[in-house]
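Trainee: next comes the sequence, and after it the predicted model I'd like to discuss.
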Amino acid sequence: MAETTRRGLLIILSSPSGAGKSTLARRLMGWDPTLSFSVSATTRAPRPGEVDGQDYHFIDDSGFRSLVASGEMLEHAHVFGNFYGSPMGPVAKAIDAGRDVLFDIDWQGAQQIQKSVLAPHVLSIFILPPSIAELRRRLEARGQDGQDVIAKRMQKSWDEISHWDGYDYVLVNDDLDATEGHLKCIIEAERMKAAQQPALMDHVRKLQSEFEETP
């Protein structure tokens, strides 16, 4: 059988801050260079060095609202006075071309995407920490935030963890290498699902035709 063309996956990774989601996402990108991050749209002004279409799609407020109203945003949120969201067009194009797109988003964004027209191609994975004490230790080990910010992140973490059961897979990240291995296995298996391989039907019809022609 010739290589079967597959549909791409829309891969969602979610977790409380400090559970290892961003590190795992970077590792996945290194493992498979064909994986791409979804480039978000935002109404905030570009920061020095940011490139439109690479770091973000920078659009004005009215343009963003228009995309939301027309159903062209997979998910969106209003954060600190600005809108952020994931345009559907580039993601749908990638999926149709057989390329997987990675999303590093929270449970609210995940729920919106799971209700979108691209839901059949969504693979959602939630990353849990091994313990709350370890979650705090990892946040402190970063050395990026003060104790007040860490306290806010910890306070928010329970709300995020409480939505774990809305995902296809849930992994406890007590060992980074092992969790990375589990993620790879999940992605490889999901890629092989019949629903992701539209050319299979033509191959089955071909087999049926050959069978009927066999004396």
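Mentor: Great, that's in hand. Just so it is clear, the structure is predicted and the values come from calculations on it, not from any experiment.
Trainee: could you use CA atoms for every contact and neighbour count after this?
Mentor: Noted.
Trainee: does G8 touch P198 like I think?
Mentor: No - counting by Cα atoms under 8 Å, P198 is not a contact partner of G8; they are 11.0 Å apart.
Trainee: these two: which has the busier surroundings?
Mentor: Set side by side, G8 and P198 show unequal neighbour counts under other Cα atoms under 10 Å, the larger going to G8 at 24 against 13.
Trainee: so the more buried one versus D96, what's the distance?
Mentor: Counting by Cα to Cα, to the nearest Å, the gap between G8 and D96 amounts to 6 Å.
Trainee: list the contacts for the nearest residue to A19 once chain neighbours are set aside?
Mentor: Excluding its sequence neighbours, the residue lying closest to A19 (Cα to Cα, 6 or more residues apart in numbering) is P129, at 5.0 Å. Taking Cα atoms under 8 Å, 6 or more residues apart in numbering as the definition of contact, the neighbours of P129 are G18, A19, G20, L135, V172, N173, D174.
Trainee: mind listing what the closest residue to R27 other than its chain neighbours touches?
Mentor: If you skip the residues right next to it in sequence, R27 has E180 as its closest partner in space, 7.4 Å away by Cα to Cα, 6+ apart. E180 makes contacts with L24, R27, L28, as judged by Cα under 8 Å, 6+ apart.
Trainee: this is the other structure I want to compare:
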Amino acid sequence: MAETDMHSHPGKSRPDLERRGLMFILSSPSGAGKTTMSRMLLTADEQVKLSVSATTRAKRPGEIDGVDYHFVSDAQFDAMIEKDEFYEWAPVFNYRYGTPKGYIRKGLKDGQDFLFDIDWQGTQQLYQKDQQDAVSVFILPPSLPELRRRLESRGQDSQSTIDDRMSRAQAEISHWAEYDYVVVNDDVDQCFVKVREILHAERRKRTRQTGLIPFVRELMG
């Protein structure tokens, strides 16, 4: 059933009930499909926005502050950590990246969904700060040989880099049981269908349907 038809009635059209947004987390080892799934989801679903991180690195040509990243100084980043303003943050190649709470929380209250393309450590931090709004999906490769084949087919990394990614992949896979959902990406299109099904189902959870109470009161007269 189409989402917009959920509350249709003969002779009367009713829009979707108000709901609280969610933080939709996708994680996977490098090459297993996390970034591909994220791009497909952002293209196919207008209700999802990519979470915009704060970063201490300099703005690159063509990047827009507040769209690509929130660009801040080291001192500003330190102050945000001190004030506990991040859901999660981590150092990456001599810079720091973090997810600001205020922007996300306002969006969630307004029914906005946010997509997080992060690793298991970032996922743990998000859960510690706001488990009720987080939904996590871990994407597994069909096999380690297939994962290596995908990494090699990119033609971007040296053999030593691929070996390093494969070593890290096994460590990352060991955290699969910490996620709400696990999907095997043996076919990109089928994997995407499963990821979208998870998102649609989570949007319909009773606890996120903030408009249910007034709706049911109206039904009961």
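Mentor: It's in. From a predicted model like this one, the values you see are computed outputs, not experimental measurements.
Trainee: now what about the TM-score between them?
Mentor: Here the superposed chains carry a TM-score of 0.92, computed using TM-score structural alignment, normalised by the length of structure 1; 208 aligned residues with a Cα RMSD of 1.3 Å.
Trainee: ok, back up a step: in CSV: the contacts of P129 of structure 1, plus neighbour count.
Mentor: Converted to CSV, the contacts of P129 of structure 1 look like this (neighbours: other Cα atoms under 10 Å):
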residue, neighbour count
G18, 24
A19, 27
G20, 21
L135, 21
V172, 15
N173, 20
D174, 16
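Trainee: filter these down to just the ones in helices.
Mentor: Secondary structure assignment by DSSP state H places L135 of these in helices.
Trainee: from the contacts of P129 of structure 1, pick the one nearest I12 of structure 1.
Mentor: Taking Cα to Cα as the measure, I12 of structure 1 sits nearest to G20 out of those, at 14.0 Å.
Trainee: if I look at the counterpart of the closest one in structure 2, how far off is T55 of structure 2?
Mentor: Using TM-score structural alignment, the partner of G20 of structure 1 in structure 2 is G33. Between G33 of structure 2 and T55 of structure 2 the distance is 24 Å, computed by Cα to Cα.
Trainee: quick one: contacts for the match of G20 of structure 1?
Mentor: Applying Cα under 8 Å, 6+ apart to G33 of structure 2 gives the contacts I139, P141, N185, V188.
Trainee: pull up the gap between the counterpart of the second one in structure 1 and M1 of structure 1, please.
Mentor: Using TM-score structural alignment, the partner of P141 of structure 2 in structure 1 is P129. Separation of P129 of structure 1 from M1 of structure 1 (Cα to Cα) stands at 43 Å.
Trainee: just S22 of structure 1 next, same as before
Mentor: Using Cα to Cα, one gets 38 Å for the distance from S22 of structure 1 to M1 of structure 1.
Trainee: more neighbours, these two?
Mentor: Summary of the neighbour comparison: S22 of structure 1 and M1, criterion other Cα under 10 Å, with S22 having more neighbours (15 against 5).
Trainee: tell me which element that one falls in.
Mentor: Using DSSP states H and E, S22 of structure 1 falls within helix 21-31.
Trainee: quick one: average offset of that helix versus structure 2, please.
Mentor: For helix 21-31 of structure 1, the mean deviation from structure 2 after alignment is 0.9 Å (mean Cα distance after the TM-score superposition for structure 1).
Trainee: wait, what's in contact with the equivalent of S40 of structure 1 over in structure 2?
Mentor: Using TM-score structural alignment as the criterion, S40 of structure 1 maps onto S53 of structure 2. Applying Cα under 8 Å, 6+ apart, we find S53 of structure 2 in contact with D68, Y69, H70, Y97, G98, T99, P100.
Trainee: wait, the first one touches A54, no?
Mentor: No - counting by Cα under 8 Å, D68 of structure 2 sits too far from A54 to count as a contact (9.3 Å).
Trainee: and the gap between D164 of structure 2 and S27 of structure 2?
Mentor: Between D164 of structure 2 and S27 of structure 2 the distance is 18 Å, computed by Cα to Cα.
Trainee: which one of those two has more residues nearby?
Mentor: With neighbours defined as other Cα under 10 Å, D164 of structure 2 and S27 compare such that S27 has more, 28 against 11.
Trainee: what sits closest to the more buried one if chain neighbours are left out?
Mentor: The shortest distance from S27 of structure 2 to any non-neighbouring residue, by Cα to Cα, 6+ apart, is to F138 (4.9 Å).
Trainee: so which strand or helix has that neighbour?
Mentor: Using DSSP H and E, F138 of structure 2 maps to strand 134-140.
Trainee: what angle do that strand and helix 34-44 make?
Mentor: 130 degrees (axes from the mean of the first three to the mean of the last three Cα atoms, to 10 degrees).
Trainee: off-centre distance for strand 134-140 of structure 2?
Mentor: Relative to the chain's own centre, strand 134-140 of structure 2 is displaced by 8 Å; criterion: Cα atoms, centre = their mean, to the nearest Å.
Trainee: could you name the helices and strands sitting against it?
Mentor: strand 23-27, helix 120-130, strand 181-184 (3 or more Cα pairs under 8 Å, 6 or more residues apart in numbering; DSSP states H and E).
Trainee: can you list the residues that contact the first one?
Mentor: What it means is strand 23-27 of structure 2. Outside strand 23-27 of structure 2, the residues touching it (Cα under 8 Å, 6+ apart) are 34, 38, 113-120, 123, 133-139, 199.
Trainee: and for the last one?
Mentor: With Cα under 8 Å, 6+ apart as the test, strand 181-184 of structure 2 has contacts from S136, V137, F138, I139, L140, P141, P142, W176, C191, K194, V195.
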